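Trainee: would you be able to build a 3D model of this:
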Amino acid sequence: MEPVRIDGSQGEGGGQILRTAISLAAVLGRPVEVTGIRARRENPGLRPSHLASVKVVGDLFGAEVENLRVGAEWVRFAPSRFAGGRYKIDIGTAGSIPLTLMTVIPAVSLSGNGLEIEVTGGTDVKTSPTIDYLRYVVAEAYRSAGIKFSIEVQRRGYYPKGGGVAKAVIEPCKKPAAVELLNGRAVAPRITSICSQLPKHVAERQISSALLALEKGGVKCTNYSASFETAASPGTSILVYSASDFGGPYAGGDSVGEVGKRAEQVGQEAASRYLLSTLAGATVDPFLSDMMVLPLCVAKGVSRYRTSKITEHLCTNLGVARQMTGCKYEINQVSESEHIVTIEGA
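Mentor: From the prediction side, this is the model:
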C-alpha cells in the first residue's frame, strides 16, 4: 500500500503534524510518510520528544519505521497489528509526557484497543499542556466522544531534569461518537496549584493571583487546592478549569513556573487563558480545539463545537486529518471571539 504523504512544514509546521499523522496511521492501518519535519523551526527535524512518540506507537503497533533518529527530516511509518499488554518508556530529561500520551491515547483507543502505559519525563513543561490539563480537561472532553482514559501522576517532572512519572490506563473505543458542543451549561471553575521542592506558599500565591484575575473578569471560584508534590527538581504549575460531565464546557488555562517568573505571574497567566474561553461563552478552549480534531475526524456523523479563537495549530491539524481520513470540515466566525468548528467524520 502506498503511504499517505504529509508535508511536515505546512501550516504551523510543528511536531503536532507528525504526531497526528502517526496516530491516524495506527488507527487506520495505513502507512504514512512525513517529510519536511519542523523544517522552519530553529532546531529543525525530529527532536527526542517526537522520536519517543513515534517509537511508542511503532512498538505498540508492530510498525516498520524508517529514518527514526534525532534530526531526521522525514519518517516513514507502516503499522501492523497491535501488540497490547503493558508498556514503559523514558523520554529522557524533561521531554513532554502529555504530548507523548496525546499521540498514544487516540491511536490505541480509536483502534479498539486498551493499554496500561508508564511514561517518564516532564509532566509540567513549557510549550506543552500540563499533565493536569490532560487529567481534568482533555479526559472529560474525550469521554464525550467515547474515549476513556485515566492518568495517575506518581512523581512530577520539570525542566531541566524531568524524571516525572505518569501512568495511564487507556480503554478501547470501538465507535467514536460525534459531539454537539454548542450550548454548554455554566460550570464554576476549579483551581489546582502544584509546587515541588519550593515553599508551599508558592502554590498558594499562584492561587491568590488566579483568584484575583478571575474576580476582575467577573468570575467567582470557591473550589481550589494547593499541593506539595515530589519531583527531581524544583518546579510549579497551575490549572484553572471547568469541565462538565457531558455537553461542555471543556475549558482550561494552565501555566508553568520557571526561574525568574513570579508565582503571581504564573497564576494570572493561567486565569487569563481560562477567561479567554469562559467570557466568550466557548464550550471548547483554543488549546483543546485542535486536540478534538483527531477523535472527531473518524467519528460517524457531524460534530460541532464553539471556541473563542482559531489557532494555526487547529487549522493545520484539520488539514492533516483531511489528508489522512478524507473528513470534511468548516470554520464559521460568529463574532470576533466566537467561532463554530464543524467536522464531518470519515
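Trainee: only C-alpha atoms for contact and neighbour calcs from this point on.
Mentor: Will do.
Trainee: look at the one residue sitting closest to the centre of the chain and give its secondary structure.
Mentor: Residue closest to the average C-alpha location in the chain (Cα atoms, centre = their mean): M102, at 5.3 Å. Following DSSP: H, G, I helix; E, B strand; the rest coil, M102 is assigned to helix.
Trainee: also this sequence, please, to line up against the first:
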Amino acid sequence: MAAHRQNTLKYEGCNFLRQRLILATLSGKSVKITKIRDKDDDPGLKDFEASLIRLLDKLTNGSRIEVNETGTSLLYQPGLLIGGTVEHECSLERGLGYYLEVLVCLAPFTKNSLKIILRGVTNCKEDPSVDIIRTVTIPLMTKFGISEGLELKVTRRGSKPNGGGEVIFKCPVRRKLLPLQFVKPGKIKRIRGVAYAMRVSPAMANRIVDSTRSILNQFVPDIYIYTDHMKGAQSGKSPGFGLSLVAETTEGGFLSAEMSSNQPGEQPSIPEDIGRQTAQLLLEEVYRGGCVDSRHQSLALLFMALGQSDVSKLLTGPLSPYTIQFLRHLRDFFQLMFKIEVQKQEDEEQIGAEKVLLTCIGVGFSNLSKTIL
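Mentor: Modelled structure (predicted):
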C-alpha cells in the first residue's frame, strides 16, 4: 500500500477523466482524482462516468476502485487487463463512441482477445458515432499492426434519449505495436459517408445526401454516401437521423466529420441543414489537414508512444486542446515527451492551416499479459 501511495498521480476536476483512466490502466500507476464537480448543484461523478468505471472493472482483474460518498473523489488502482467476452449496458447520457474510444486504446493489450457487446446510443451529437469508429478509427489501428480479427459490427442503431442500439467490437491481442512513419498527408481522392435514419421517413436520409452533394460535388467527383434506414427493432427506441462523412487521401489518411439530429423536445433538425453543415465541417478538417483528423490525434500519439523503441513520426494539423492535454498526461504516466515542430509552408500556393510534425521514440511497451513496463 505504501508503494501504491508513492506511485499515485493526483489530479483535480472531472476534465480528461478518460485520458487519466486509460493511461493509468496501461502504465499500472494509480490515480487519485479529487474535487470532481465539487461546486456544482449536482456534485460528483455522472452516471456515464460511473458506467465507464464499471466497464474498466469488467476488463481488468484485481482493480481497486474507491469513490467517496458524494462521488467527488475517485481512487483507481488498475489491475491486469484480461479482456475476453464482455457485455455492458452503457449510460444513455453519452454515445457508445465515448466507451469505444477507451476500448480501442486498451483492447490490443489485454490478456485474451476482446469481444465486447455494448448497448446504448449509437449516434449522438456529443460523441463519435459507431460509423466513424468503424470507418476511421479501425483503419488507423491497422497502421500499427492491429488488423487480423479487428471488427466493429452495428447490429442495432439507437438514438437519444432512449437508445436501443447495439454493437459488437472484436479486437486481437498484440504483443508489440509497429512504429509509424506517416508524414505525407496526400490529396483527397474520394469521400464516403453514411446517412442514417431511425424511426423516421427514409426520405430524411435521401434529403441529407442531396444537400451534402450540392456542396461536396464542387470539390471531388468521387462521392458515395450510403443511406442506412433501419427498421423495426433494429432502429432503436427513439427517432433520429444524421450523417457521417470520411475523406480518404491518396496516402491512406482519413479525415472525418459528422452531425446528428436534435433530441425530441429540442429545436427540430432539418435534414438539409445537417447535410450542409456536415459537409462544411469536413471541409474544415481538410483545411486543417494532416495525416489524421483532430479527433484521432490522441489515439495515434498513444500508439506511437507505446510502440517499439524506434522512431515514429506523424504530421498533423493544428493540435486540438484535447491532444495538448494528452501529451501532458503521457509525460506524467510514461515520462515520454514528443518533439514538436511547426512545419512552415514552403509553397505559397499551398493552402490550409500550419502543420505540426510530432516525433517520439516508443517506450517499448510489450504486452506480456500484464500492464507494467
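Trainee: TM-score for these two?
Mentor: The TM-score (TM-score structural alignment, normalised by the length of structure 1) is 0.88; 338 aligned residues with a Cα RMSD of 2.5 Å.
Trainee: just to revisit the earlier point, distance of the residue nearest to the centre of structure 1 relative to V293 of structure 1?
Mentor: 12 Å (Cα to Cα, to the nearest Å).
Trainee: circling back to that earlier point, quick one: the residue nearest to the centre of structure 1 from N43 of structure 1, how far?
Mentor: 22 Å.
Trainee: residues contacting E64 of structure 1?
Mentor: Taking Cα atoms under 8 Å, 6 or more residues apart in numbering as the criterion, E64 of structure 1 is in contact with G58, F77, A78, P79, S80.
Trainee: run a quick neighbour tally on the fourth one.
Mentor: The reference is to P79 of structure 1. P79 of structure 1: 23 surrounding residues under other Cα atoms under 10 Å.
Trainee: in this structure V57 of structure 1 contacts M102, no?
Mentor: No - V57 of structure 1 is beyond contact range of M102, at 11.0 Å (criterion: Cα atoms under 8 Å).
Trainee: need the nearest residue in space to the counterpart of R19 of structure 1 in structure 2, chain neighbours excluded.
Mentor: Matched to structure 2 by TM-score structural alignment, R19 of structure 1 sits across from R18. In space, R18 of structure 2 comes closest to V102 once its chain neighbours are excluded; the distance is 7.0 Å by Cα to Cα, 6 or more residues apart in numbering.
Trainee: ok so, going back, what remains of the contacts of E64 of structure 1 once you look at structure 2?
Mentor: Of the contacts of E64 of structure 1, the ones still in contact in structure 2 (both residues aligned by TM-score structural alignment, their matches' Cα atoms under 8 Å) are F77, A78, P79, S80.
Trainee: neighbour-wise, which of those residues leads?
Mentor: F77 (25 neighbours).
Trainee: once aligned to structure 2, how far is the host helix or strand of it on average?
Mentor: Secondary structure assignment for F77 of structure 1, by DSSP states H and E: strand 75-78. Here strand 75-78 of structure 1, set against structure 2 after superposition, deviates by a mean of 1.5 Å using mean Cα distance after the TM-score superposition for structure 1.
Trainee: I'd like to know which elements the helix or strand just after that strand is packed against.
Mentor: Helices and strands here follow DSSP H and E; after strand 75-78 of structure 1, the next one along the chain is strand 86-90. Contacts defined by 3 or more Cα pairs under 8 Å, 6 or more residues apart in numbering; DSSP states H and E place strand 86-90 of structure 1 against strand 115-121.
Trainee: average offset between the strand it packs on and structure 2?
Mentor: Averaged out, strand 115-121 of structure 1 is 0.7 Å away (mean Cα distance after the TM-score superposition for structure 1).
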